[in-house]
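**Student:** structure for the following, please:
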Amino acid sequence: RMWRDSKILEIGEGTSEVQRMLIARELGLPA
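**Tutor:** Take a look at the predicted model:
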């Protein structure tokens, strides 16, 4: 969770959602 929080702080709130979707797609999880 720590890496995720730091990432969100670096990228920003709006992009955090996109990042989440991209990660889910890479892992092959349902978005």
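**Student:** make it CA atoms for all contacts and neighbour counts henceforth
**Tutor:** Will do.
**Student:** what segments of this protein are helices?
**Tutor:** Using DSSP state H, the helices of the chain run over 2-11, 13-27.
**Student:** now residue 8: how far from residue 20?
**Tutor:** 10 Å (CA to CA, to the nearest Å).
**Student:** here's the other one to compare against:
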Amino acid sequence: GHHIGTAEVESALVSPPKSAEAAVVGVEHEV
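**Tutor:** So this is what the prediction gives:
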């Protein structure tokens, strides 16, 4: 598995010009 931070996901979601903001919530789970 990979560890991806919520900030990285939010940054990717708001990169398109028409995206103003995004919110991502991390949830722990067993792999």
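**Student:** now the TM-score, please.
**Tutor:** The TM-score (TM-score structural alignment, normalised by the length of the first structure) is 0.35; 13 aligned residues with a CA RMSD of 1.9 Å.
**Student:** follow-up on the earlier one: can I get the helices of the first structure in a markdown table with mean neighbour count?
**Tutor:** Below are the helices of the first structure laid out as a markdown table (neighbours: other CA atoms under 10 Å):
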| stretch | mean neighbour count |
| --- | --- |
| helix 2-11 | 12 |
| helix 13-27 | 12 |
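**Student:** and for residue 7 of the second structure, the neighbour number?
**Tutor:** 13 (other CA atoms under 10 Å).
**Student:** er, residue 8 of the second structure actually
**Tutor:** Using other CA under 10 Å, the number of residues around residue 8 of the second structure comes to 10.
**Student:** and if you look at residue 10 of the second structure?
**Tutor:** Other residues near residue 10 of the second structure come to 15 when the count uses other CA under 10 Å.
**Student:** any idea which element it lies in?
**Tutor:** According to DSSP states H and E, residue 10 of the second structure maps onto helix 6-13.
**Student:** report all helices and strands that that helix contacts.
**Tutor:** Counting contacts by 3 or more CA pairs under 8 Å, 6 or more residues apart in numbering; DSSP states H and E, helix 6-13 of the second structure is packed against no other helix or strand.
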